[in-house]
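Undergrad: Dropping the sequence and predicted coords here.
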Amino acid sequence: MPKPLPQGLEVRQARPEDVSSLARLLVHSPDDGTLYQFPHVLEYPDEMHKLHAGWLCSTVCSPTTLVRVAVLPKDGKQAIVGFSSWMKREADPGSEGSTRLAELNRVTFTERMQTEETPPLAKERKALEADEKHSEAVRRVRKQAPPSLTASVPSYELNGLAVHADYQGYGIGSLLVRWGLGRAAEDGLPVFATGEAQGVDFYEKALGFRRVLGTEFWLDKDGQDISGSDVKQGGNEEWKKVNGGLSGAEMVWCPKGYEIDIRGEVYRG
């Protein structure tokens, strides 16, 4: 059961001046897929800050992406402790059976975005390198996965979620996601999300998402596939994070009264 929400918590739309703080949040809260492919990522905060700030600059002001942030008062300012990123896809009138990105962010930002400068990197510093076996394994399972339904089904997509480690367990992640679920319910549309390990468990147990059949994968510490039957029937746990593995799946949430058939499996709200 989550702890009570922190006093003074506010959820609002992200602003250009939030970019640097958002980047810091992502630096200190990497997802399981990133940690699996880049096991030393936490040792490179400056490089990752610059990388995250780069894509956040355009994302925060994109008319087709809406970023929500959870903030708490701290030292007279607002500290960002969580965020969620949303996109919406509508039927494409020019291509039957296809969707296009809808306008979701109706606020136009005109001020120049600023990001904090990172200290110069030492010349002798070794560049951040991926674990090749793990990265190749992730590329393989993504290539083998069925096409996402977002390309053909009008829907909302949760394409980013993070909560600062110090504030996990307070229900902040649920609050950020339920905002989008409410919007989707108003429009009578499903919500799709892709999660790994802890994220999949959270979406499923806390928010009522279901795993999309055929999109699940399990990898061991050597990047080798573990079959679903071995996981479910044989009790193989080499895919767990504590054992150096990784798992993931595409998830779907349906509003009340909505149902969708995905490759022969029916999902209902």
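TA: Sure, I can see it. Just so we're clear, the structure is a prediction, and the values are computed from it rather than from any experiment.

Undergrad: drop to CA atoms for contacts and neighbour counts, all remaining ones
TA: Will do.

Undergrad: Flag every buried residue along the longest strand along the chain.
TA: Identified as the longest strand of the chain according to DSSP state E is strand 77-91. By 16 or more other C-alpha atoms under 10 Å, the buried positions in strand 77-91 come out as 79-91.

Undergrad: what do you get for stretch 162-175?
TA: 162-164, 170-173, 175.

Undergrad: can you tell me which of the residues you listed are in helices?
TA: Counting by DSSP state H, the buried residues of stretch 162-175 place 172-173, 175 in helices.

Undergrad: and of those residues, the nearest to K143?
TA: Lowest distance from K143 to these (C-alpha to C-alpha) belongs to G173, with 28.8 Å.

Undergrad: here's the one I want to compare it with:
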Amino acid sequence: MSVRRAAPSDLEDMTWVLLGASPDDPVYAYRYPGRNQFPEDFALHCRLRCSEYLATSTVVVYEVRMGKSDDQTKVVAFGVWDPPRAKRSAGATAAKHHVSATVAAPVPVRRDAHPGRVKAFSSQSAEAKSRFFDTRYGGRGHMFLRILLCHPDYRRRGAGSELVQWGLKRAVARGLDATLFSSPMGYSLYRQLGFRECGRFLCVVIFHGSLHSSGSSRRPPPLDACRSNSMAETPPVFATPLAQSPRSDILEWRFPKPFHSFVLTGKSRAAWHTSFMIPQLNLLLDAGLCINHQRPKHIFLTHGHNDHAMLATAFVKRDDPPDIYCPAEMEVVFDSYIRANRLLNLGGLVTLDEICRTGEDSEGGDGSEPDEQAVATTPAKKGGVRPTHITHGLRPGDTVTLPRIKAQNITATAFACDHSVPCLGYVFSITTDKLRPEYTGLSGQEIKRLRVSGTSITAPKRVPIFAFLGDTTAATLAAAPEWLVEGVAVVVTECSFLYEEHRRQAEKTKHTLWSDLEPVIRKWPKTTFVITHFSLRYKDMDK
């Protein structure tokens, strides 16, 4: 395996890589929806694109040996780096244009592409590159990774990392930053390699025309008539979307070591929605929205406000009822809410007594989809109806073990939060066996002898991993709870208001103000604070 600069002889292998890798990339699926219907068009233009890369950019390939001989190699991945472009004189520019006009050949019309999407993606990505990178780095320039592809048969063998590292080394040697655009597919790789996100852009196509004539329900007129009509008819008017309202993106964040196997996924905006997942713990933190198709079985609700609990109904399921933990004060009314949602879903055609008597569901469908199963929400705890969830009312100081974790070593301890309604936070801990303090100074041989003799040399120790706070003021953390003093790795907490001018509103609603939270964060520098729940009055640029 080796990394080297590409040669013209690599064209066929590069085309093979592009054809193999493109089906997995959502960017290609968006621009070329007809690539499966017109594979010859897609293959031809993939080859033309690779030829263009070889002619205009710095292409780096990753090749593997296919046989015993060093000469039997195959390119299985490649990256295209665009170094800073040198400024040309007016004469040089004119000469280049003259040559291009002389040798350019007509590009075949392709049937696999969606013209509107291709044009929009090209123009909007160029605008984004200029805005995020070219303008920022000015005359100094930057190393731009235009594309990185690996054939699916050779993924997860380090090819992508090697190709990126190749460019990073050269960027460092030249005193430049390395930049790139990432689709969701490559995001985690680039984060692992040290890249940081500096912005996002959304490709929007206002008019989606038919890709080809067979997509129309009526027979199209002849080509000449089409050309004539398009020139003579008044162009149709389509609705132009208004500017996007304040929103929050679903983001993912990996915990720091040694808990880096956990990934926090979700989003939160005050008075709109708050919900986070940690799939590795089968855990949902608040249920203000459905983050994705997953339905975790450990659900912890901080309080009963709609933006934190309203969509709990989507997570209950009779076939596999989740464990739902909430403040004890809201346990009864929460079960009543689930019951009422069940009756509402049945359209008022049956009563709760009828459901309890028959123990049957009346909705249509086979319940095979998560969203269909989620409507079976009768929380009966006795009688003939199976429960759809198991509610656990907790009070500050209560500790529970997450029952769906195989090792049974993850616990959650409730603590009080300062809010306008009963509200809890939860600190999640892991229990492991640690060497007893009285044996810490012994050698390995001495410890081994004690173990062989049957002496208990370890004791269970609970280590806090992270704390999740619902709506609260900064007073909860300012009180220096024990788990914060012990060095909890992560604290997920709200900060609804950023500026002092909103202090009155923060105090009235019992939410957190940044100037109150900042001293707490600075006091505990070894703890990572994840700040959530920003007010909708703030735009993304304010955060």
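TA: On my side now, so go ahead. Keep in mind that this is a model prediction, so the values were computed, not measured.

Undergrad: Report the TM-score for the pair.
TA: With the length set by TM-score structural alignment, normalised by the length of the first structure, the two chains reach a TM-score of 0.59; 196 aligned residues with a C-alpha RMSD of 3.8 Å.

Undergrad: related to what we said a few turns ago, JSON lines please, covering the ones in helices among the buried residues of stretch 162-175 of the first structure and showing distance to K205 of the first structure.
TA: Listed next are these as JSON lines, based on distance: C-alpha to C-alpha, whole Å:
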{"residue": "I172", "distance to K205 of the first structure": "15"}
{"residue": "G173", "distance to K205 of the first structure": "13"}
{"residue": "L175", "distance to K205 of the first structure": "14"}
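
Undergrad: TSV for the buried residues of strand 77-91 of the first structure, including distance to I226 of the first structure?
TA: Shown next, in TSV, are the buried residues of strand 77-91 of the first structure (distance: C-alpha to C-alpha, whole Å):
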residue	distance to I226 of the first structure
A79	41
I80	38
V81	35
G82	33
F83	32
S84	31
S85	31
W86	31
M87	32
K88	33
R89	33
E90	36
A91	37
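
Undergrad: Farthest-apart pair in those, please.
TA: Of all pairs drawn from the buried residues of strand 77-91 of the first structure, the greatest distance, 37.7 Å, lies between A79 and A91 (C-alpha to C-alpha).

Undergrad: Just the element for the closest residue in space to Y426 of the second structure that isn't next to it in sequence, please.
TA: Excluding its sequence neighbours, the residue lying closest to Y426 of the second structure (C-alpha to C-alpha, 6 or more residues apart in numbering) is A414, at 4.6 Å. Element membership of A414 of the second structure [criterion: DSSP states H and E] is strand 410-416.

Undergrad: same question, Y137 of the second structure
TA: Per DSSP H and E, Y137 of the second structure falls inside helix 135-137.

Undergrad: cool, and E63 of the second structure?
TA: Element membership of E63 of the second structure [criterion: DSSP H and E] is strand 58-65.

Undergrad: so the residue most central in space within the first structure, which of the three states?
TA: With distances taken as C-alpha atoms, centre = their mean, the first structure has G160 as the residue nearest its mean C-alpha position (2.9 Å). What DSSP: H, G, I helix; E, B strand; the rest coil gives for G160 of the first structure is strand.

Undergrad: Show me what it aligns to in the second structure.
TA: Structural alignment (TM-score structural alignment) places G160 of the first structure against I147 in the second structure.

Undergrad: And the strands in the stretch 401-543 of the second structure?
TA: Counting by DSSP state E, counting those that start in this stretch, the stretch 401-543 of the second structure has these strands, from start to end: 410-416, 424-435, 458-468, 490-494, 528-532.

Undergrad: typo on my end, it should be the stretch 1-150 of the first structure
TA: 10-13, 66-74, 77-91, 99-101.

Undergrad: buried ones in stretch 334-350 of the second structure?
TA: Quick answer for stretch 334-350 of the second structure (16+ other C-alpha under 10 Å): 334-335, 337-343, 346.

Undergrad: what span of the first structure lines up against that stretch?
TA: Across the first structure, nothing matches stretch 334-350 of the second structure (TM-score structural alignment).

Undergrad: who's in contact with D31 of the first structure?
TA: E196 (C-alpha atoms under 8 Å, 6 or more residues apart in numbering).

Undergrad: change it to 10 Å
TA: 160-162, 195-199 (C-alpha atoms under 10 Å, 6 or more residues apart in numbering).

Undergrad: Determine which two of these are furthest apart.
TA: G160 and A197 (14.7 Å).

Undergrad: sorry, back to before: have a look at how far, on average, the strand holding E63 of the second structure is from the first structure.
TA: For strand 58-65 of the second structure, the mean deviation from the first structure after alignment is 1.0 Å (mean C-alpha distance after the TM-score superposition for the first structure).

Undergrad: Quick one: list the elements packing against that strand.
TA: For strand 58-65 of the second structure, the packing partners by 3 or more C-alpha pairs under 10 Å, 6 or more residues apart in numbering; DSSP states H and E come out as strand 2-5, helix 11-21, helix 39-56, strand 73-82, strand 143-150, helix 159-173.

Undergrad: again, only using 7 Å
TA: If you count contacts as 3 or more C-alpha pairs under 7 Å, 6 or more residues apart in numbering; DSSP states H and E, strand 58-65 of the second structure packs onto strand 2-5, strand 73-82.

Undergrad: the inter-axis angle of that strand versus strand 73-82?
TA: With axes from the mean of the first three to the mean of the last three C-alpha atoms, to 10 degrees applied, the angle from strand 58-65 of the second structure to strand 73-82 works out at 160 degrees.

Undergrad: Strand 58-65 of the second structure corresponds to what range in the first structure?
TA: Counting by TM-score structural alignment, strand 58-65 of the second structure falls onto residues 66-73 of the first structure.

Undergrad: Provide the contact partners of the matching stretch at residue level.
TA: Contacts to stretch 66-73 of the first structure, defined as C-alpha atoms under 7 Å, 6 or more residues apart in numbering, come from residues 8-14, 60, 78-87, 104-105.

Undergrad: gap between it and the chain center?
TA: 15 Å (C-alpha atoms, centre = their mean, to the nearest Å).

Undergrad: same thing with stretch 208-218 of the first structure?
TA: Counting by C-alpha atoms, centre = their mean, stretch 208-218 of the first structure comes out at 15 Å from the chain centroid.

Undergrad: okay, how far is it across it, tip to tip?
TA: 21 Å (C-alpha to C-alpha, to the nearest Å).

Undergrad: buried residues in it?
TA: Going by neighbour count (16+ other C-alpha under 10 Å), the buried part of stretch 208-218 of the first structure is 209-212, 215-218.

Undergrad: Next step: these restricted to strands.
TA: Assigned to strands by DSSP E, the following of those qualify: 210-211, 217-218.

Undergrad: what would those residues look like in TSV with distance to E250 of the first structure?
TA: Formatted as TSV, these follow (distance: C-alpha to C-alpha, whole Å):
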residue	distance to E250 of the first structure
R210	9
R211	6
F217	10
W218	13
